[in-house]
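Undergrad: sequence first, then the predicted structure, then my questions.
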Amino acid sequence: MELTYLHTFLEVAKSGSFTQTAEKLGYAQSSVTTQIQKLEESYGAVLFERFGRRMKLTHAGEVLLGYARDIIRLHGESKEAVSAQHGGSLAIGTIETLAAFFLPPHLQAYQRAYPEMNVMLQPGNEPAIIEAVRTGELDLGIILDPPFADPDFHTVAVREEPLVIVMHPDHLLAGIAEVAVSDLAGESLILTEDGCTYRAMLLGALKEAAVGCKLSYEFGNLEAIKQCVVYGLGVALLPEIVVREDVRLGKLAARPFAHPACKFYTQIIYAKKKWVSKPFRHFLEQVGGSAMAG
């Protein structure tokens, strides 16, 4: 049974007229008649009887009147309560880089707007995050990738993230404006863990150009990578946001990596089948900013 029929029933009970009800609600009179008939069929009772020009509630109609008012009231309260809902949880998957150097101010602002929301941050690499969002284990993922496209996902490109070759300030590469693939010949590389998308891009570029390097160290921790570079153990490819403060303090030097495949973006991904609640929408708009508006 539709709530519309109960709304119509209440209006007829109030006005005592199918004609006036139709005019007020913008229906044809035949539509009002049909809705009341369907209610009577549903309840198995006559709800109105005619007295002169007015429709009067039968005993069955009087009984239904109280319930109809309660149903309409509770429906209105439920809509209000759900639409104003600020609680719940939000499960976010992201990589260490973005968890440490991009998300904190956004999470702080979100907590202020929705203090009752429980935000769970799950670290991982891009393939694992994408799969967890696909299966519904995560509400959304924030990845650092080339432009991501999948028919099952909505994607919001937040911003481009420059990648840089990081070296000790006294390293020879610190004396050039940007680093090409050929400039890395013979260098000791300090790599991020397997599954990192920009690591795969770097290794692919080196292989394509047949440039030989020494793969010296591999870490899943950004601070470990930076400390090895500080101690002159090699060079590394990292997002610029990771080393910005270290460069400012003179601990590291960083130069852009000049390669056509070096186009990486911070992107929000979520399943197209995902229900977007108000708190979820607020997070998307806050982090996505102008990208969501577009």
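TA: It's in.
Undergrad: all contacts plus neighbour counts: C-alpha atoms, from now on.
TA: Noted.
Undergrad: how about the nearest residue to Leu202 once chain neighbours are set aside, secondary structure?
TA: Excluding the flanking residues, the one nearest Leu202 by Cα to Cα, 6 or more residues apart in numbering is Leu237, at 7.7 Å. Of the three states, Leu237 takes strand under DSSP: H, G, I helix; E, B strand; the rest coil.
Undergrad: contact partners for Leu237?
TA: Leu237 makes contact with Leu163, Val164, Ile165, Val166, Ile190, Leu191, Tyr198, Arg199, Leu202, Phe257, according to Cα atoms under 8 Å, 6 or more residues apart in numbering.
Undergrad: Gly288 now?
TA: Val156, Ala157, Val158, Ile268.
Undergrad: which positions in the helix or strand harbouring Met55 come out as buried?
TA: Per DSSP states H and E, Met55 falls inside strand 54-57. By neighbour count on 16 or more other Cα atoms under 10 Å, the buried set for strand 54-57 is Met55, Lys56, Leu57.
Undergrad: cool, stretch 123-136 as well?
TA: Within stretch 123-136, the residues scored as buried using 16+ other Cα under 10 Å are Pro123, Gly124, Asn125, Glu126, Ile129, Ile130, Ala132, Val133, Arg134.
Undergrad: presented hereafter is structure B, for comparison with structure A:
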Amino acid sequence: MDSNLLHYFLRVAELGSINKAAADLSLSQPALSRHIAALEHEMGGELFTRTHGGVVLTEAGKVLADRARPLLRQFSLIKEQVGEKAAGHLAIGIPQAWQHVFTSPFVCALSQLYPHVSLRVFEGVSNVLRDYMSAGLLDLCIMPFDPTPTGGYQQTALVRDTLIVTGAREQGLTPDTPLTFNDLDAHRLIIPGRSNPLRQYVEHSLTRRGLRFRLAVETDTLNLCLEFARKGLGLTVLPGCAVQPQWIGEDMGWAPLKGSYITWALYENQTRSHSEALREGRRLITTTLAESLSNGRWYGAEPADLSLRGPEI
């Protein structure tokens, strides 16, 4: 299918008039009508109902409009990535919690060392990044290690990160006194949605111990998890990379969650493995991560060793 047909269709749907859409698209009205007729023939049904005032979508047209918009957005991004290969385009997904220990120094170094690379950063919690990977939008992505990774991506274990619990200062949490899951039994939790690996790990760990999983707030935004914990609405569980003054201020306390870890891995889009920008980005991830682990700012982190698998995500 010609993607232009979908573009024409959506413009007619938005303006409610073939005449108005034709003028907006710099097409003649008969030409646009032929395009719409061709799309209706390809779809096997009418997409518009003609009225005296213009056109309105049929039920089939509404379905196509809902499906066509994300398809066109993804097609546009794919064209952008393919077209920019020569110039060096890199799309990378990075967890929000990595911002201060990794993302900021990585982006600054990439800009200085490889000014020819056009960088696009997607930042989010793991389940959101997984959706981007499934859509093929990312060249590289950092996410929890997965025994059954997303199709089309090769993964390499990077770092083993200690999990921590944080909340308002009044909760009395201190780094010198690790918590266990038994300590979470009496607390309400602020945590991402069910599709998030950290949420799944915490909920499963409590349930199999016969403890209650008490949900206070469900949000897929790190800033909101911390803000609601700061206000005393409950405790939140985070990776150790979030132990930074920019995230956890003096009005909050935190403690390690004893014996609980997350292994982060690098996922590489195999359809883009030939890209020089991807290879440069991958090399810089390795050096930036090594610096982050050696400068002492990343609490409890160490290079990943999958032969030492304990209770972790």
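TA: Good, I have the coordinates. Just so it is clear, the structure is predicted and the values come from calculations on it, not from any experiment.
Undergrad: just the ones of the contacts of Leu237 of the first structure in strands?
TA: In strands, defined here by DSSP state E, the members of those are Leu163, Val164, Ile165, Val166, Ile190, Leu191, Phe257.
Undergrad: do a quick rundown of the helices in the stretch 51-200 of the first structure.
TA: Along the stretch 51-200 of the first structure, the segments classed as helices by DSSP state H, counting those that start in this stretch run 59-83, 96-101, 104-113, 126-135, 197-208.
Undergrad: out of these, which gets nearest to Leu222 of the first structure?
TA: Comparison of those against Leu222 of the first structure by Cα to Cα identifies helix 96-101 as nearest, at 7.5 Å.
Undergrad: that closest one vs the second structure, mean deviation?
TA: Following the fit onto the second structure, the mean deviation recorded for helix 96-101 of the first structure is 4.0 Å by mean Cα distance after the TM-score superposition for the first structure.
Undergrad: tell me the helices and strands packed up against that helix.
TA: For helix 96-101 of the first structure, the packing partners by 3 or more Cα pairs under 8 Å, 6 or more residues apart in numbering; DSSP states H and E come out as strand 140-145, helix 240-248.
Undergrad: can you redo these as JSON lines with mean neighbour count and distance to Ala109 of the first structure?
TA: Formatted as JSON lines, these follow (neighbours: other Cα atoms under 10 Å; distance: least, Cα to Cα, whole Å):
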{"stretch": "strand 140-145", "mean neighbour count": "26", "distance to Ala109 of the first structure": "17"}
{"stretch": "helix 240-248", "mean neighbour count": "16", "distance to Ala109 of the first structure": "20"}
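Undergrad: follow-up on the earlier one: take the buried residues of stretch 123-136 of the first structure and lay them out in JSON lines including distance to His282 of the first structure.
TA: As requested, these are exported to JSON lines (distance: Cα to Cα, whole Å):
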{"residue": "Pro123", "distance to His282 of the first structure": "22"}
{"residue": "Gly124", "distance to His282 of the first structure": "24"}
{"residue": "Asn125", "distance to His282 of the first structure": "25"}
{"residue": "Glu126", "distance to His282 of the first structure": "24"}
{"residue": "Ile129", "distance to His282 of the first structure": "21"}
{"residue": "Ile130", "distance to His282 of the first structure": "21"}
{"residue": "Ala132", "distance to His282 of the first structure": "22"}
{"residue": "Val133", "distance to His282 of the first structure": "19"}
{"residue": "Arg134", "distance to His282 of the first structure": "21"}
